[in-house]
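Novice: Okay, predicted coordinates and the sequence, questions at the end:
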Amino acid sequence: MSKDEFDVVVIGSGASGGAVAYTLCKAGYKVAVLEKGRLIRRDEFSKDELAYCRRDIVTPNLFEEYHVIEEKVNGKWEATPTYDSGWSFWNGNIVGGSSNFMSGMLHRLHPDDFRLKSKYGEIEGANVVDWPISYEELEPYYTLAEEIVGISGYYEPHPYEPPRSTPGFTQPPTRENAVVTLLDKSCKALGIRSLVTPRAVLSRDKGHRKACYYSNFCGSYGCSSGAKGSSREALLKPALATGNLTLMTNTHVKYLHTEQKDRVNSAVAIDTVTGKEKKIYARLFVVAAQAHESARLLLNSANKYHPEGLANSSGELGKNLIFSGGGSGQGELHENELKEISFGELMQTGYFVNRSILDWYFVDDWWHGKFKGGSVEFMFEHQNIISRARKNNYEEGRLVWGKALGERVVDRFTKQKSIRFEIFNDWLPNDNCFVSLDPTHKDKYGMPVGKLRIGAHPQDIKVGKYIAKKCEAVLEEMGAKNIYSSISADPAQNLVAGGCRFGNDPKTSVLNKYCQAHDVPNLFVADASFMPTGGSVAYTWTIYANAFRVADHIAKILKKGMPG
């Protein structure tokens, strides 16, 4: 085995791993980023729907690497490998991770998200706790991420908009489709305030990155201009330019090796191309592999010092896994019934809807009661051609075909446009949502795969359905037809957090307030694993901000010469 020595080894190159590497390389430290996937350069990205949405070009083959998912069926927990279900929990295993494929709709958590238990008290069946840090402690890092990553937008004061230390964004909003005129007017008629969505997409050139070129394909696809604020573009490229970053692609970490109880000595990794194994040494290790995989890595790193998993003296490792609650809905705007704007304006491709609603972030309703709510994003339906062409092609249970099918597809693409909403609300942590090691299934490297039990709290569904009704009313006011919504206990697999909860008490948490393992001082976990609750927005901006905060703390430790 070869021997490499670094100040810091970072496992994973996504939003959190990139932020840690950027900060430490800029501070002059030698950092190795270990990424299981390959490097795809900007000019290699395409809008090939088959490649990116229907095949495994950027994720592992499910027959080689997979998860086992436990869901309750008829009152009993049933486990199914994802190679049978096709339900993939991989979210972009390439340099930059899933940040390459996000739509970039980013919001800060609200200050009350950090004190959910204090705000709302105990919730039966949920393991809700306050965070060990406050919004005020994280706010400077939200601002830092906003500048470095490049978040465009327009700030408008709102009761549920978190306070800012700067008056506005450094980049103006991205261009908007004329549908926002109709949406804004409809919201106003219903007494609702629509807000411009902060988006990790450049509206103006920034350094080596070009502004958005409005391809019409953002979510699910890599960006060919560098406008999207992915870890690859915004963080790893500048880190490489310092000369202090070693980027090791096709490097899958099987486990972390310890030779004494309170210190990680090396990462044991395998070259996914050659199959050769090696140890990579460092003074300090940062796990940033995505929440469920980070917990799995630490569980697979069990040894005589840590028999239940590395840094798991509390027994909390893998527990309180969380996703994003909510769901989505959609309606159709038709040519012959459109209000306020022309059909030609509606059909202009590429421009964003760029509208959010925070009015229901906290609900105090005389009929439904007082409870934590959620946020809403409006957008056009995903522009994938194949999936759009396949929709609504059945009549009375039978497939429409021939000339009738052709006419229906043409009408769908030329005479109407679908607008949708996505709801984000808290997925309450509970005892039936966790990741463990499957006792029988192993991946192609011989390591036990992650077994994810997915149990949602009933409150999640209640909140989602409440907000969905409000959103359907907005679409009705806009004149949309064929409106529907879907609120499910099945989570979207692209927003995963928890499993390595941080806190002040080593008996009830895996990490301290700086995301440093209580049991192993030279081990940090920087991805969304640390989150004890998820808030009611997408996690990405918080992941970036917290990773910058963690990296600052690591730099201070290294400056003091510890751990050595």
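Specialist: On my side now, so go ahead.

Novice: use CA for all of it now, contacts and neighbours both
Specialist: OK.

Novice: Tell me how far R412 lies from L358.
Specialist: Distance of R412 to L358, computed by Cα to Cα, to the nearest Å: 31 Å.

Novice: check which helix or strand covers the spatially most central residue of the chain.
Specialist: Centrality entry for the chain: nearest residue to the mean C-alpha point is L495, 4.1 Å, by Cα atoms, centre = their mean. Using DSSP states H and E, L495 maps to neither a helix nor a strand.

Novice: residue contacts, the residue sitting furthest away from the middle of the chain?
Specialist: Note on the chain: the largest C-alpha distance from the chain mean falls to K403, namely 42.1 Å (Cα atoms, centre = their mean). By Cα atoms under 8 Å, 6 or more residues apart in numbering, no residues touch K403.

Novice: helix, strand or coil for G17?
Specialist: Look at G17: counting by DSSP: H, G, I helix; E, B strand; the rest coil, its state is helix.

Novice: Also Y466?
Specialist: At Y466 the chain is in helix, as set by three-state DSSP.

Novice: What is the burial count for it?
Specialist: 17 (other Cα atoms under 10 Å).

Novice: Same question for A211.
Specialist: Applying other Cα under 10 Å, we find 16 other residues in the vicinity of A211.

Novice: Against R209, how distant is R501?
Specialist: From R501 to R209 the distance is 35 Å (Cα to Cα).

Novice: What of K339?
Specialist: Distance from K339 to R209, by Cα to Cα: 38 Å.

Novice: quick one, helices of this protein?
Specialist: Here the chain has its helices, by DSSP state H, at 15-26, 49-53, 82-85, 116-120, 135-145, 179-189, 231, 237-241, 291-299, 343-346, 385-390, 402-414, 458-478, 540-559.

Novice: How about the fourth one, which residues are buried there?
Specialist: Across helix 116-120, burial judged by 16 or more other Cα atoms under 10 Å covers 116-117.

Novice: How about the second one?
Specialist: Of the residues in helix 49-53, those with enough neighbours to count as buried (16+ other Cα under 10 Å) are 49, 52.

Novice: Identify the residues contacting S203.
Specialist: 152, 171-175, 211-212, 227.

Novice: Any of the residues you listed buried? List them.
Specialist: Buried subset of the contacts of S203 (neighbour count, 16+ other Cα under 10 Å): 152, 171-174, 211-212, 227.

Novice: Redo those as JSON lines? Include distance to R283.
Specialist: Formatted as JSON lines, the buried ones among the contacts of S203 follow (distance: Cα to Cα, whole Å):
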{"residue": "S152", "distance to R283": "37"}
{"residue": "Q171", "distance to R283": "38"}
{"residue": "P172", "distance to R283": "42"}
{"residue": "P173", "distance to R283": "42"}
{"residue": "T174", "distance to R283": "42"}
{"residue": "A211", "distance to R283": "39"}
{"residue": "C212", "distance to R283": "40"}
{"residue": "A227", "distance to R283": "35"}
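
Novice: hold the first one in mind and look at this next one:
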Amino acid sequence: MKEPYDLVIIGSGAAGGILAKRAVEQGMNVAMLEAGPLRDKNKDFPYHQPFPYEDPYRKPKESVDLSKYLFVKNADEPYTAPQDKPFTWTRARNVGGRTLFWGRRCLRFNEWDFKGRSRDGQGEDWPISYQEIAPYYDLVEQFIGVTGVVENHPDVPDGKFLPPVALKCGDHIIKRACEKMGIRVIYDRRAMLTRAHGGFAKCHFCSACDKGCETDSFFNSAYRVIVPLQKKYPNNFTLISNAMARAINVDDRGLAKSVSYIDKRTGADREITGRAIAVAAGCLESTRLLLLSKSSRFPNGLANSSGQVGKNFIEHLTVGVRGYLTDISFAKPYDGDGIGSTHINIPWFGWDRPKNSFNFVRGYQIELGSAGFRLRLDKDPKGIPGFGADFKREVRRWYGTTMNLKAFAEMLPHPDNFVELDPKVVDKWGLPVLKIQISAHENELAMTKHIYETLEEIFHHAKGVELRKGPYIPGDSIHEMGTCRMGSDPKSSVLNRFQQAHDVKNLFVVDAASFTSGSHKNPTLTIMALAWRTGDYIVEEMKKGNL
């Protein structure tokens, strides 16, 4: 395919995959750069947990080394953070990005999630409304397949759902506990196929999604979008893997003209040209790329006349409580692993409370997790004393009773939370790395106290025992957002309502860096809905000759 391409997309995850789908299907010539390889489904995934005799403590045979695809620390690609404010940055290097590892939870933002400032005076309103994005939520849900139930809950607008999965024992216990507190629980909404859909098989309920899926029954960008595009559109879709973007270059008019990238297999420096450039490398990587793309026209980084690139960094504050549900002790074993973890969600319950019911603004949602065999050491069979019938009885007392309640809370933007280039540290290719600074502030701290009280009360009604609090660990949510936010004013935002740079009309940032606020909902569904909308916009603008 001859250059320039109509569109060059940097990144192949949730945003890049959906954007490519919309552009390619409408006839555009698209090239996609991905910093990692396309993984071999037959070699690069440990499909199931090892058998007990293969457990790491029993010297198992070697499994697949996932650290080369998903990592925090990496000598080739370091990052920095203040010593007193550490940050855990989980990154993926493979086609499909983190969609090969994500939790698959799909919750729509509601109207007030887009208009938070109008409600409480904090942060900024998005330049779009729920009504504008709702049709794209529909399209994405119908494409990827989302299990769920229409529930008419004020926090989470209903969508286009596949059939739900049955609740597990722990789900019923927690649901009854919440009902005693006046808190509504809904069926979980996940990008899982509970029936055959879009040419892909129904989930076979092995509950090992994070180990790979041979039937592609959970949505991921690699095998549900990228590979199908390669097969169906070989003449107008080009995937370039192991390509680490290092700069976006501009022409004399200040328009994006090309991407310089490093071929990681050879170390060669290469360049690719396009009529439009879309950055979809993940919030922090996209931000770093813009900051690295300096020129005489953009001395502080590309599209950064506002000085807002890297500012307004937000994530989800995540804290939890873990304990054991005694009502499950000695329960009869049943085949109910389902779609992994638990099958319910606890949305924010504050919408119908009086205005001053809380000493904080915004809210949180609660996700549930069951650790299955991975018991605490003192409850693990290896740590339980005794033998014979008494030993077996004690094992059965604790096996399968673990429950983890984890809240995802909205974080407000704060001047002290930002990312920037660290001029003192470079990566393997000599490029300055990202320095990340984020911490919880007054509103988040007040919300954290309320979260712990709520989770402990739920456990009380569920007859939970041996509760342990989990602290906020910056980065633990893996939901980075906000560093190139959308807005109507070019002086206080980087992008317009179509994720288009105010300064560079043929440059788009389509991942969660564009978020104006983070809500308390998992961001991936909204990332994909926005990317779908932006893809259609790019196609129309090119037809009009505006790009």
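Specialist: Yes, it's here. Quick caveat: nothing in here was measured; it's all calculated off a predicted structure.

Novice: before we move on, the earlier item: what about R501 and R209 of structure 1, which has more around it?
Specialist: Between R501 of structure 1 and R209, counting by other Cα under 10 Å, R501 is the more crowded of the two (27 against 18).

Novice: wait, that one sits on Y514?
Specialist: No - between R501 of structure 1 and Y514 there is no contact, the gap being 11.3 Å when judged by Cα atoms under 8 Å.

Novice: returning to that earlier point: and R412 and L358 of structure 1? which has more neighbours close in?
Specialist: The neighbour count for R412 of structure 1 versus L358, taken as other Cα under 10 Å, is higher for L358 (21 against 18).

Novice: What lines up with the more buried one in structure 2?
Specialist: Under the alignment (TM-score structural alignment), L358 of structure 1 maps onto P347 of structure 2.

Novice: For its match, give me its contacts.
Specialist: Contact analysis of P347 of structure 2 by Cα under 8 Å, 6+ apart lists 155-156, 184-186, 364-366.

Novice: Pick out whichever of the buried ones among the contacts of S203 of structure 1 sits closest to G92 of structure 1.
Specialist: Distances from G92 of structure 1 to the buried ones among the contacts of S203 of structure 1, taken as Cα to Cα, are shortest for A227 (18.1 Å).

Novice: which residues does that closest one contact?
Specialist: Listed by Cα under 8 Å, 6+ apart, the contact partners of A227 of structure 1 are 201-203, 205, 209-212.

Novice: so which of the residues you listed persist in structure 2?
Specialist: Retained in structure 2 (both residues aligned by TM-score structural alignment, their matches' Cα atoms under 8 Å) from those: 201-202, 209-212.

Novice: which of the contacts of S203 of structure 1 line up with contacts in structure 2?
Specialist: With both residues aligned by TM-score structural alignment, their matches' Cα under 8 Å as the criterion, the contacts of S203 of structure 1 conserved in structure 2 comprise 152, 171-174, 211-212.

Novice: K188 of structure 1 - nearest residue in space that isn't next to it in sequence?
Specialist: S194 (7.9 Å; Cα to Cα, 6 or more residues apart in numbering).

Novice: So the one you found versus E377 of structure 1, what's the distance?
Specialist: Distance from S194 of structure 1 to E377 of structure 1, by Cα to Cα: 10 Å.

Novice: try I94 of structure 1
Specialist: To E377 of structure 1, I94 of structure 1 is 27 Å away according to Cα to Cα.

Novice: Nearest to K319 of structure 1 among the contacts of S203 of structure 1?
Specialist: Checking the contacts of S203 of structure 1 one by one against K319 of structure 1 (Cα to Cα), the nearest turns out to be S152, at 35.4 Å.

Novice: residue contacts, the closest one?
Specialist: 169-174, 198-203.

Novice: Map those onto structure 2 and name those still in contact.
Specialist: Shared with structure 2, among those: 170-174, 198-203 (both residues aligned by TM-score structural alignment, their matches' Cα under 8 Å).

Novice: What's the match for K469 of structure 2 in structure 1?
Specialist: Under the alignment (TM-score structural alignment), K469 of structure 2 pairs with S485 in structure 1.

Novice: Tell me which residue of structure 1 matches up with L289 of structure 2.
Specialist: Aligned partner of L289 of structure 2 by TM-score structural alignment: L297.

Novice: ok, N152 of structure 2 to P347 of structure 2 distance?
Specialist: Taken as Cα to Cα, the span from N152 of structure 2 to P347 of structure 2 is 12 Å.

Novice: I misspoke; the intended subject was K543 of structure 2.
Specialist: 42 Å.

Novice: okay, now Q83 of structure 2: neighbour count?
Specialist: 8.

Novice: What does P127 of structure 2 correspond to in structure 1?
Specialist: That one, P127 of structure 2, aligns with P132 by TM-score structural alignment.

Novice: Now do the contacts for the residue nearest to its match when sequence neighbours are not counted.
Specialist: Nearest residue to P132 of structure 1, sequence neighbours excluded (Cα to Cα, 6+ apart): G503, at 5.4 Å. By Cα under 8 Å, 6+ apart, the contact list for G503 of structure 1 reads 131-132, 509-513.

Novice: what's the closest of these to A555 of structure 1?
Specialist: Within the contacts of G503 of structure 1, the smallest distance to A555 of structure 1 is 15.6 Å, found for K513 (Cα to Cα).

Novice: so that closest one touches E137, yeah?
Specialist: No - counting by Cα under 8 Å, K513 of structure 1 sits too far from E137 to count as a contact (10.8 Å).

Novice: Comparing the two, which shows the higher neighbour count?
Specialist: K513 (18 against 11).

Novice: which residue lines up with the more buried one in structure 2?
Specialist: With TM-score structural alignment as the criterion, K513 of structure 1 lines up with R497 in structure 2.

Novice: ok, that match - contacts?
Specialist: Shown in contact with R497 of structure 2 (Cα under 8 Å, 6+ apart): 127-128, 486-488.

Novice: Narrow these to the ones also in contact in structure 1, please.
Specialist: Those retained in structure 1, by both residues aligned by TM-score structural alignment, their matches' Cα under 8 Å: 127-128, 486-488.

Novice: Who wins on neighbours among those?
Specialist: M486 (30 neighbours).

Novice: How about the contacts made by the aligned partner of it in structure 1?
Specialist: Using TM-score structural alignment as the criterion, the counterpart of M486 of structure 2 in structure 1 is F502. By Cα under 8 Å, 6+ apart, F502 of structure 1 lies in contact with 131-132, 509-513, 515, 530-532.
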